[in-house]
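1. need a 3D model of the following:
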Amino acid sequence: MNELLAHKLDTDTHDWWRGAVIYQIYPRSFADSNGDGVGDLAGITAHLDHVASLGVDAIWLSPFFTSPMRDFGYDIADFCDVDPIFGTLADFDALVARAHALGLKVLIDQVYSHSSDQHLWFKESRASRTNPKADWYVWADPKADGSPPTNWQSVFGGPAWTWDARRGQYYLHNFLREQPDLNFHNPQVQDATLATAKFWLDRGVDGFRLDALNFSMHDPELRDNPPAPDTGKPRTRSFDFQQHLYNQSHADIPAFLERIRKLTDSYGGRFTVAEVGGPNPEGEMHAFTAGEARLNSAYSFAFLYADRLTPALVRDAAAGWPAEPGMGWPSWAFENHDAPRALSRWVGEAHRAAFARVKMLLLLSLRGNAILFQGEELGLTQVEIGFADLQDPEAIANWPLTLSRDGVRTPLPWRAAAPALGFTSGRPWLPVGGDHAALAVDRQEADPQSLLNLTRQLIALRHAHPALITGTIAIREAGDALLVFERKAGQALFCAFNLGEQAVPLPADFRDRRVVQAVNGATLDVLPPFAGLIAE
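-> Next up is the predicted model:
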C-alpha cells in the first residue's frame, strides 16, 4: 500500500496517464448483475474492487451506448444514452462515482467513424437529398451502370457501399451495412460529435479511447483504391485485396483531433488515446499525437495481431517512439476484444503458465501505457466457439476462415465452482471457457504464486520505479530469443527476457547488478525458458 500511495503522490508531478496501467472492460462479458446472461454496468460496479486491487490507474469501458447490437455496441443509435441491456445513465453515474472513490480514472469508447443505421441522424439523412442532415453521412451517386461509386471494400467483407432507394444513392460503410459512415468533412458533424463528448465529460469521465479513428474521413474525390500486392498470406476478406489509400486515413483528420484535444484540455487532466489499425499505422499514430495540440497517445495492432512475440517485434515497436520533442506517447496492448488471446497465439499449451508470467513482466516494463484486457491478469486462453454459438458478425460472414472475436469475449470466470463460473445466474451470452474454471479469480486469490497475485506485484513494482513509468528505453540486445533493454529516469533498470524454449546466458555485466524482480527462475547468470528479470 505504501508503494501505491507513493505512486498516487508522484502523479502530482506528471500527467497521471503518462506510464499508466489501464484495464479494459468489455461490459457484455465482465459481470452480470440481473441474470439475463449479459454483463452490465451494475455488474462492473459490484466488481470494481477486483480491478482496484490490481493497482491499475484507470479502466476503459467498451461501448455501453444505445445500440441494436449488430456489432455489439460499436453500432451506436444514441451516443448520449445507455442501452437498457447494460442499465441506465444512473447506473453509469454510480459506476463513475465508485471508480473515483477507489482511485480509478474512467475512460470510455468514442466511435467517431460511424453510427448505427437506427440513429436519428441517419434516418433523417436518408429521407431526402435536401433535408438538414442530408450531408451528415457519406452519400454518392452510382456509376452510369448502377454499380457503386468506388471499388472500396468493407472490413467485414463485400462492397463498402449499400444502395438506398429513398435517396437513389449509395451510402458508405467501412464496416457493416448497418454502420453508415459519418461525414466528418462536414463541420456540423464535428460539432455534434464534440457535443456528445462534452456530454460524457460533464458526467465525470476522465478521457476517451477513440475507435477506428483512421476511418473517420474519406477521400471526397472518391478515387478507387489500388490493389494490394500478394504477400502469399491467405486473404479471407475482399478488404485484404486493396491498399486503403482513399476510404480512410485522410490528411484532414489531425485538424479534427485538435478540436477534440482543445475540448478535453478545457476540463483538465483528461486523456485521449487513438486506436489505429492497418498494416503500416506508425505514420498515422505519430500524426495523431504530434506536439501538444492533438491526442495524448495512440496504439496499433502491432502486438494484437502478431502470431509470435519476438525480440525483434519489441525492438521495432520501441524504436518507433523515441523520446524526442514533439513525439507522442505510445500505448501498448497485447490483448483486446478484437484479437485472439495472446497465450493462444504466442506459445504452446505446455509453456502457457510460464509464458503468461514473462509476458506480464514485459508489458509492464515497456515505455508507454500498458493496457490490460479483462482476464489477462488471470492468464485466460482463447475459447473455441462452435458455429451455432457464434455472435461475431465478421466470423459468421467469413466462416470458417476468420478467427472469431467471440473467443476472446467469453465471460470472465469469477468463481470456479459456480454455475457459469460466477459470471451470471442465467445462461451466458457466450459459452464460458472449458479450461477457465482453474483460472477463476477465487482460485487465484487463494494462491500466492498465481498470475493474478504476480500481476499485482508487478504493477506495484512499476509504480515504485519512475524509470518504468516515464523513463527512456534503449534496446541493448534483440536476438532470436534474448531481449535486453534499459529503462532510465535517474535510476537505470536493466530488463532481460528469454522469449524462447531454451535457456540463454545473460551478458557478463549483469552479474554485478542486483535483482529487483525475477520470474520463472531467472538469475543474473542465465534465463531459463520464458523467464525474465529486472536488475539495477
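
2. make it CA atoms for all contacts and neighbour counts henceforth
-> Fine.

3. leaving out sequence neighbours, find the closest residue to Trp136.
-> Closest residue to Trp136 in three dimensions, ignoring its sequence neighbours and counting by C-alpha to C-alpha, 6 or more residues apart in numbering: Asn183, at 5.3 Å.

4. need the helices for the stretch 351-500 of the chain, in chain order.
-> In the stretch 351-500 of the chain, helices defined by DSSP state H, counting those that start in this stretch lie at 352-363, 393-397, 441-445, 451-464, 466-469, listed in chain order.

5. out of the ones you listed, deepest packed?
-> With neighbours defined as mean count of other C-alpha atoms under 10 Å, these peak in mean count at helix 466-469, which reaches a mean of 23.

6. thinking again about what came up before, TSV for the helices of the stretch 351-500 of the chain, including distance to Ala492?
-> Rendered in TSV, the data for these read as follows (distance: least, C-alpha to C-alpha, whole Å):
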stretch	distance to Ala492
helix 352-363	16
helix 393-397	46
helix 441-445	33
helix 451-464	13
helix 466-469	7
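
7. please give me the structure for this one as well, since I'd like to look at both together:
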Amino acid sequence: MFKSTVIALSLALALNACTKAPDNNTSNAVAAAPAATAQAQAPWWQDAVVYQIWPRSFYDTNADGIGDFKGIQAKLPYLQDLGINAIWLTPMFEAPSYHGYDFTEFYEVEQDYGSMADFEALVQDANSKNIKVILDLVINHISSEHDWFKRSAAGETPYKDYFIWRDELPQDGWGPAWNKEVKPEAVWHWNEQRKAYYYAAFGASQPDLNLTHPDVVAEMKKAAKFWLDKGVAGFRLDAVRYAIENGPGQQADTQQTIDYWVDFTQYVKSVNPEAYLVAEAWVDIPVAARYWGEGKGLDAGFDFDFGYKVLELLNAGAQNAEFGTMAQHKRAGNSLQNNFEDRKASGAPFEFFSPFLTNHDQPRLAWQLGRDFNKAKLAAAMLFASPGTTYIYYGEEIALTQASDKEHMHRRSPMFWDGSNQAGFTTADKVWVQSDQLFPPQGDTSWWAPFLAEQLKGATTVAAQQQDPKSVWSLYKFLIAQKKRPEFGIAGEYRAELLADGKLLKLSRTLGPQQSVILLNLSAETQAIPAELVPQGLHISWQEDETPELGAYQLQIWQS
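-> You can find the predicted model right below:
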C-alpha cells in the first residue's frame, strides 16, 4: 500500500493545470484553485464533453440510407445517457459534396438531412436536455457552385473581388498551404469564363474567399448571427490557419489571419457572450496558441498533438497531418507529460487546448490500433485523464473501425447501433456509402457489405456493448461521469509517469482531498502491480477482472 509519505511526495510533484501560462520561475507544485471558485468563473465548455457527429452516418429515420436531423434527435436520449454535454455537427448546410465542406448556401440546411424545421426541432430538443449544439462553420472557402463564385467569374460588382484572382499562373513559389511543396497548379485553378486563375487551397471546387473584402467579412458575421439566433451554442471553425494568405511562405498563420479571427470573435461575443468558438488549427501547440489572440481571439483550439502522443504510446505508428503541419519530433521523457507542459508554456491559457483522439479527417482510432478493444480503452483513459474540453468522434465509444483507408469516406461510414439490418443505422437496403452515383467520382463501393458482415460477428454495436459492464462503451460512460469530479477539471493537478521501463503508465488527478489514479499496462505481457503503487485510502472504481495483476493492455482506476 502507499505510505503516507509517498502520497505526500506525489501530491507535491503533481502539476497544476493553471488557467494562465506560468512564467519560467513558477513551481510545478502550484496549489490548485478552490473548486467552487473555478466552477463559478468557468464558461460552460471548459470541462465539457463534446460528441462529434457526421450527420450523414449517424442515424436514418426515413429509410433513404442517409442519416438525418430526425435521426440525431431520436438518439438524443442515447447521448444524454452517455453523459455528453454538447454535440458538434459536421457541415449541415446545403452543399454538392457528401462531406459538405463546400457550401452553396449559408442559410439553408442540407436537404439530405431534412428541413429547417427538422433542424430547429433538433436544437430545441437538445437544449431542453441540456445538450448544446455546435455547428461546423467553414469561412475559408465555399463551393464553386455558390452564386457568389458564379458572379465573380462573370466579373460582376462587387462579387468580382469576393475571391482571389490572378491573370497569370503565379510562378513565385506558391504551393499547398500545409507543406513546403512548390506547386502553384495545386492551389491556382483556371476559370474559362473569366480567363483567369483563382486561389483554392483545398481544390478547384472549393475557392477561397477574400477575407480582406469588407462585404465578405460582413457576410460571414451575418451568417454566424443567423445560426446563433436559432439557438446554436457556437461554432467549430474549419481551417482557421488559412483565412488570409499573403503569398509563398505566408499561406498559414499570418498576422492578418489572427486579426481576422479576433474581429470575428468579438462580433460573435457581441451577439451572444456565451457562444463558443473552437479552432481547427492543425499545427503544433505554440502556433495554435496564437489563435487565442491575447484573450480577444477564439475560445479554444484542438490539441492535435495530444492524439498523436496517445497513438505513439500505443505503438500505432507515425501520424499524417493531411491538412496541417505537425513537427512530430521525439523528445526525452513521458510524451503525455511533455504535451501537458507544452500546453502550460504555450502563451495561451491551459484550458484553451481541447484534447481528442481522432476526428473525421484521420483514420479511425480502432483501425489504427488494429481493432484491439483493450488498446481502445487505454486511449480513452488517457483522453479523459487529460484536462480540458474533451472531444469524442462518433463511434469511438464502441471502438468503431473502418474497412480500409483508401478513401476518406471509410473514416466517416455509418454508426453501428445493433445487430439488425445495416447495423440498425437504417431500414433501407443500402446505405449512402454503397451508392456509386451519389457523389462521383469515388472508388469501389462493394467494400461495405463484407465489412459490415465481418464486424457484426463481434461485439461491435452499441446494443451489444451496453450489455457488457466491461465493454469499451461502458468504460466511456464511466469516464464521462468522472469529468464531474473536481479533480478531473481544469483546476485539478495532473501528472503522467512512465514506470517499469515504460510498460506501465500512471496518470494522477488530484484536487485537495479528491484523488484519482489510473494505472495502464502499455505492454502485451501481464504486469504485476507494484505494492507501492496501490494508493492508500483509495478504492478500485474500475478493473477488468479481479486479479492482483494487469493483463495485456488493461487498466485499473483507484479513487478517493
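
8. and the TM-score between them?
-> Comparing the chains after superposition, counting by TM-score structural alignment, normalised by the length of the first structure, produces a TM-score of 0.82; 477 aligned residues with a C-alpha RMSD of 2.9 Å.

9. picking up where we left off before, so which of the helices of the stretch 351-500 of the first structure is nearest Leu499 of the first structure?
-> When those are ranked by distance to Leu499 of the first structure, counting by C-alpha to C-alpha, first place goes to helix 352-363 at 8.0 Å.

10. and the closest one with helix 451-464, angle?
-> What separates the directions of helix 352-363 of the first structure and helix 451-464 is an angle of 10 degrees, with axes from the mean of the first three to the mean of the last three C-alpha atoms, to 10 degrees.

11. quick one: residues in contact with helix 352-363 of the first structure.
-> Residues from elsewhere that reach helix 352-363 of the first structure (C-alpha atoms under 8 Å, 6 or more residues apart in numbering): 332-334, 343, 347, 370, 379, 451, 454-455, 458, 497, 519-520, 530-532.

12. in strands, which of those appear?
-> 332-333, 370, 497, 519, 532 (DSSP state E).

13. where in the second structure does the longest helix seen in the first structure fall?
-> Once the first structure is assigned using DSSP state H, the helix that runs over the most residues is helix 187-202. Residues 214-229 of the second structure are where helix 187-202 of the first structure aligns, taking TM-score structural alignment as the criterion.

14. which outside residues touch that stretch?
-> Counting contacts by C-alpha under 8 Å, 6+ apart, the residues outside stretch 214-229 of the second structure that touch it are 106-107, 139, 162, 209-211, 234, 264, 267-268, 271-272, 275.

15. before we move on, what about stretch 341-348 of the first structure?
-> Contacts to stretch 341-348 of the first structure, defined as C-alpha under 8 Å, 6+ apart, come from residues 304, 306-309, 334-335, 352, 355-356, 379-382, 407-408.

16. do stretch 460-470 of the first structure as well
-> Applying C-alpha under 8 Å, 6+ apart, the set of residues contacting stretch 460-470 of the first structure from outside is 3-4, 6-7, 18-20, 55, 364-368, 487-493.

17. related to what we said a few turns ago, any idea which helix or strand comes after the longest helix of the first structure?
-> From helix 187-202 of the first structure onward toward the C-terminus, using DSSP states H and E, the following helix or strand is strand 207-211.

18. would you mind getting the angle between that next one and helix 187-202?
-> 140 degrees.

19. give me the mean deviation of the helix or strand following strand 207-211 of the first structure from the second structure.
-> On the C-terminal side of strand 207-211 of the first structure, the closest following helix or strand by DSSP H and E is helix 253-265. Here the mean offset of helix 253-265 of the first structure against the second structure after fitting is 2.1 Å, by mean C-alpha distance after the TM-score superposition for the first structure.

20. which residues of the second structure does helix 253-265 of the first structure align to?
-> Matched against the second structure by TM-score structural alignment, helix 253-265 of the first structure falls on residues 257-269.

21. got it, and stretch 78-87 of the first structure?
-> Per TM-score structural alignment, the counterpart of stretch 78-87 of the first structure in the second structure is residues 105-114.

22. buried set for the matching stretch?
-> Within stretch 105-114 of the second structure, the residues that qualify as buried are 105-106, 109-110, 112-114, counting by 16 or more other C-alpha atoms under 10 Å.

23. picking that back up, buried sites along the match of helix 253-265 of the first structure?
-> For stretch 257-269 of the second structure, burial by neighbour count (16+ other C-alpha under 10 Å) applies to 257-265, 267-268.

24. and for stretch 402-416 of the second structure?
-> Taking 16+ other C-alpha under 10 Å as the criterion, stretch 402-416 of the second structure shows 402-403, 409-416 as buried.
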